[in-house]
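Chemist: Predicted model and sequence follow; I will ask about them next.
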Amino acid sequence: METDANSSFVGCKTRCTGANYTSMVSACDGFGCCQSMIPSDLQGFRVDLRRENSTFLKSSGDQDCQYGFLASNDWFQPNKTDLYALRDGDYAPVVLNWGILDASLPKSLRLQLDWTVLTSDEPAECRTTSYVNKSTTPLIRCSCNDGYIGNPYLRDGCLDVNECELPEWQLLDWRRSCYPQKCVNIPGNYKCSNGKRTVTSLIIGLSSSSGSLVLIFLAWWMYKLIKKRREAKLKEKFFKRNGGMILQQQLTSPDGNVEKSKLFNSKELEKATDHFNKDRILGKGGQGTVYKGMLTDGRIVAVKKSISIDEKNVEPFINEVVILSQINHRNIVKLLGCCLESEVPLLVYEFIPNGTLYGYLHDPEFPVSWEARLQIATEVASALFYLHSSASIPIYHRDIKSSNILLDEKHRAKIADFGTSRSGALDQTHVTTLVQGTFGYLDPEYFRSGQFSDKSDVYSYGIVLVELLTGQKPTSSLVAENWIGLASSFIISMEEDCLFDILDPQVRKEGGEEEIIVVANLAKRCLKLKGRKRPTMKDIVIELEGIRNRSQPATGLAEHQGKADCDASEELGADVALSISRGSEADVGSVQLSDGHPLLTSDTW
């Protein structure tokens, strides 16, 4: 072995009694194995093996059983290493101690000698060493601290050893297994934990959690408060835009009578209609969509949601609320209340389950008996008579048609959709407004003059009577080449004595001839071009009640013997020249009219 300038000889002696003896030794104590320590300032070495007595080796034929090596003391542990198995190894690990000449360091560091700690952080430590060369120049040596492994001369070169993953025999003497506790690795060391928190850590954890929960609750509360205020301001905005101020004026007015209407809140109606689910739609019309809903008290209702919120539609909406609030009649759909704080105004009606008269009359699978038709005609007339004369203020519906007549569970008629209605003073016989209505039901006199009266409702009612008699649609044609309305074709048939040719088969089968003729003449009088020649609704009610009270049994009518030629395509007389044709329909495109489809369809009510 060589040091700086000197050579040293270090050796040991062992006795060997057999080839496999080294595999059974428990310590390198001179029997089959020996070991020696070497100087720390070693710079080179050479291994020389000599035998004092080679009789055993020669006789056994095993000339290669002796071997020597230089190894790290931490690695070479004879009590745990199979010494005989080391003969098959290629190398043994060693640790080369080296240092930095103090002369190469700054002067401030060179002053620190004799094991003075120069740097000592957690992973590594550097000191001046007492091992010197012949010039007594001290060296600086660095090493990784316990619990770390790596190159201490590199930045972040010493890495933490996870003792919890090492087998127990590789731990240092002062470190033991944590079993049955849990091993927890920490930088440079490990600790044993029983999994239970100390009282202090528990208090700290609870305090932190409680503080976090309080902060979260405060943030949530502030969010809800701000959201609630925004919703309140938005509802107030919608309330004013939807005519809430107008309705309040009606409520406070001495002449107002809307105390029977309830103001619903938007959340209640959203819940009732499942947030206005499209599967809840009962029907659509010119002024809105109707949804089926259920209130919290279990009542089934119909919620009408307006399509638009234009300023021009606010007044008709409030007008409908005011009008329906004044009405209490069994043949008129009852208004339960309204909601003005939603984005669009909402009306809540009683639910009418059996659809519209329009759907029944024009569905061939559900024939309507003559008795039912007569009852419906009487009930509709009674409702209109109430509106015109029995209500506190005369009310003109202005859109009487079969699709605005609903049928309840007992097939009683109920008039609906008052969006275009107008009220007038008791001494006022006409109301001048923008023309509104539905083609086929529109009063020609009103269409021409723009003045609506109770007789305009009478004309529309006359069209409904004709529908009940014939089962035909108001705008259908008998002859494609010469399109005419139902009113014109009906009047022509009566004048040509061909009435029974255009009647519905169910009417001809079940109705008595006399009562059918009376009802047909009544319908003809309702369709007079001049309003003053039309009967009042009171006259109509009296006449229809008289027919029903006589209870004439249905005789059943065979083919009626009238004139042979009942072609409705003949030239129209002067008294029906105002019937709307295809050409005139284009001429009134600017007139405000609702569509002809039912607001509440028969297949959903």
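Modeler: That came through fine.
Chemist: When you work out contacts or count neighbours from here on, use the C-alpha atoms and nothing else.
Modeler: Fine.
Chemist: ok, the residue lying closest to residue 387 once chain neighbours are set aside to residue 286 distance?
Modeler: In this structure, residue 387 finds its nearest non-sequential neighbour in residue 395, 5.1 Å apart by Cα to Cα, 6 or more residues apart in numbering. Residue 395 sits at a distance of 21 Å from residue 286 (criterion: Cα to Cα, to the nearest Å).
Chemist: If you count surrounding residues, which of those two has more?
Modeler: residue 395 (27 against 15; other Cα atoms under 10 Å).
Chemist: Check the contact between the more buried one and residue 426; I expect there is one.
Modeler: No: between residue 395 and residue 426 there is no contact under Cα atoms under 8 Å: 9.9 Å.
Chemist: and here's the other structure:
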Amino acid sequence: MAKLTLYLLLPSIFLTCVSASYVHSVDSSTSKCSDIPISYPFGIIGGNPAPAQGFEIRCASSGPMVRINNVMFGVLNISLLDGFVSILASATSQQCKRNSSFSLEGTNFTFSDTRNKFTAVGCDMVAMLLNGSSGYSGGCASFCSTESNIIDGMCSGVACCQASVPKGLKKLELEFTNITGQLSRPNKVNNTPTCAEAFIVEQNSYVFSNVDLSNTNRNNPQYRPVVLEWSIDGGYCEEANRSMSYACKENSYCYNSSNGIGYRCNCTIGFQGNPYLQGPDGCQDIDECTIKRPCTHKCINTKGSFQCMCPAGMRGDGLKEGSGCNGIGTMLIGIGKFLKPCLPVLPFTGLALLLLLLILMFWTHWLVKKRKHNGGMLLKQKMFSQGAPLRIFTSSELDKATGNFSGDNIIGRGGFGIVYKGILSDQMVVAIKKAQRVDQNQMEQFINELVILSQVNHKNVVRLLGCCLETELPLLVYEFITNGALFHRLHNTSLPISWEDRLRIAVETASALAYLHLATKEPIIHRDVKSSNILLDENFTAKVSDFGASRPIPQNQTHVTTLVQGTLGYMDPEYFQTSQLTEKSDVYSFGVVLIELLTRQKPIDGKMDDVRNLAYHFSMLFYQNQLLEIVDPQVAEEAGTKHVKTVAQLALRCLRSKGEERPRMIEVAIELEALRRLMKQHSLLQSEEDPMLCELSCHIDMNIEASSRLSLDNTKEEESMGTIMLPNRDLSC
């Protein structure tokens, strides 16, 4: 384990760029230090308004400084609306130094999971983020075979690796593991002893250099930008709203911080300003009529909103992006003028016709409002409560995109809806999910998916673009994924898919599930992990989809009791028997997907007359030492027996009958990534003709087995594996 040392830099140069979203119409609530805007709750000591506790800024000659746990840090940028502050610090841990920690505990700050990267520099090591008594919360593996493999500017697993920062991380503690310590070569690069280093740094701000492997460079602290998320202390919104210290002022609303700690405030739609201040510096009404000009004709500004008026004789919402003003009223006036000469002769007939037309008008208007209320209003309420930054589509826009939801545009069907391909007016291709029927359960499933995906931001999770609030049947709009589902790719034998691609897809899927379990405000259990819910884009990158059945688990709870839901062949038997859903339920389902990738066989197959499913059949053949009878021959050829056996062991650990004995998804993700890196190194070395490299290749080949011991409970897991545990063996070639 290595110790983290915290350094302080008094920067002389600061960034002067400020996000466009930060601009406010009121200047008196914002002060400046070295051209960096400082807005409440931050404030300059001695300034007006005075800063809130924990947000004190000192305006030094070199620029603004913020005090965090009695240490002053140079400030690069502060965002009021996005809730982050960028500082300069050396958040670094080195393998060769004594243990220590970088702690934000007791402050209003956490390390940002969306704007930072956990980065490790070193050879043949795994750097793991510790999470107190609960084990590890993340990490990455880095390998070096030869100096020629190390490329400046590339941080992709050779000498340098990067991973996501866990959501809500407040304390930086690290542990280093030497992954190939048995190798015969010295642990040196450029004839200089290497010492692994890991740090948290703002995304895209660090560029790897071979020089970073040198101890000489490490003797001096490296100051890098680090982004911290801030929030108001006092619990979640529900609790804070009842307290005397509630920070959200007039015309604002509260939303729970995305880092899972505390809350933040924002101006209600139709208002702008500082939501933490009262009066003229706080949230003030926006004059939409002047700024946005949203109406086709007359616009009347109201408090927090506006109203469009149609000319006499015309009807509609009057919006430029809506139905506008149409000639229904004109038609009625025309009919009235036509009937006017007849009224003395047919007074009752004329009045009856006019009355009938008016009734039809009001009936049509009532139906439209009813349709908007059924699906749209529920989604709208959820969007506002979650602060979801989603695009609102009109029903006519989506009708046009899908050819009125033509059957020719159907690209998928599921238990919760039909998925259509659509092309928007800007030529953007999207996937549109439409409920199959109108009922409360279907509505709740769509709303649940909206809420879940509004909290998720991960490259291997399908992205929700927006929804339609007008239709009776809910409509959700997603990014379009080109190559369809993994299920169809695997089980159509005419479509080739290499083991390298399969293993990468496994790593990406495991990474996404680990993110859901660890990095969201509340742990999210997918509950329907299967190959048909793993989509592949144009680069065959995995995208986990279909969150209609997903469930969050409240903080400090290990499970939720629900009605059993899932897909046979993938479903966790423990969950099926107890109705208790845990994160280990997803681990079981992922284990089945991993076997699917190894065998290219379906989870439930009629060919297996004497067994129930693929998982059982695979396990039986493994223990009978007949594993290669079920493994896809292409995989056996490309990966080799030892590698296949190691992946099979990991899959079987995921399929253990007791959830508590299964690894966590973060363990599975890190172990698969290590196996993928080792396999790449192994393939590279096999292609070399140097006898020394061939000897090293032999060592790496056998260390593929040893890499399976990279799970969280390093020793305990192996002791509990029984017959699955690899035998000890001489690693000499």
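Modeler: Right, received. Where do you want to start? Predicted, not measured: the structure shown is a model, and the values here were computed from it.
Chemist: In terms of helices and strands, where is residue 128 of the second structure?
Modeler: The secondary structure element spanning residue 128 of the second structure is strand 125-130 (assigned by DSSP states H and E).
Chemist: what range in the first structure matches whatever helix or strand comes next after that strand?
Modeler: Scanning forward in sequence from strand 125-130 of the second structure by DSSP H and E, the next helix or strand is strand 136-142. Counting by TM-score structural alignment, strand 136-142 of the second structure pairs with no residue of the first structure.
Chemist: and strand 136-142 of the second structure, which residues are buried?
Modeler: Neighbour counts over strand 136-142 of the second structure (16 or more other Cα atoms under 10 Å) mark 136, 137, 138, 139, 140, 141, 142 as buried.
Chemist: ok, now how distant is residue 529 of the second structure from residue 618 of the second structure?
Modeler: Taking Cα to Cα as the measure, residue 529 of the second structure falls 19 Å from residue 618 of the second structure.
Chemist: Neighbour count: these two, which is higher?
Modeler: Between residue 529 of the second structure and residue 618, counting by other Cα under 10 Å, residue 529 is the more crowded of the two (29 against 23).
Chemist: residues in contact with that one?
Modeler: By Cα atoms under 8 Å, 6 or more residues apart in numbering, the residues touching residue 529 of the second structure are 570, 586, 589, 590.
Chemist: Can you pick out the most distant pair from these?
Modeler: For the contacts of residue 529 of the second structure, with distances taken as Cα to Cα, the pair at the greatest spread is 570 and 586 (9.1 Å).
Chemist: and for the longest strand belonging to the first structure, what span of the second structure is it aligned with?
Modeler: Longest strand of the first structure, by residue count under DSSP state E: strand 124-132. Alignment note (TM-score structural alignment): strand 124-132 of the first structure is unmatched in the second structure.
Chemist: Now do the helices in the stretch 351-500 of the second structure.
Modeler: In the stretch 351-500 of the second structure, the helices defined using DSSP state H, counting those that start in this stretch lie at 378-386, 395-402, 440-454, 486-491, 499-518.
Chemist: who touches the closest residue to residue 475 of the second structure other than its chain neighbours in this structure?
Modeler: Spatial nearest neighbour of residue 475 of the second structure, excluding adjacent residues (Cα to Cα, 6+ apart): residue 434 at 4.9 Å. Taking Cα under 8 Å, 6+ apart, we find residue 434 of the second structure in contact with 417, 418, 419, 420, 473, 474, 475, 476.
Chemist: ok, now how distant is the aligned residue in the first structure for residue 434 of the second structure from residue 400 of the first structure?
Modeler: For residue 434 of the second structure, the aligned residue in the first structure is residue 305 (criterion: TM-score structural alignment). Distance of residue 305 of the first structure to residue 400 of the first structure, computed by Cα to Cα: 21 Å.
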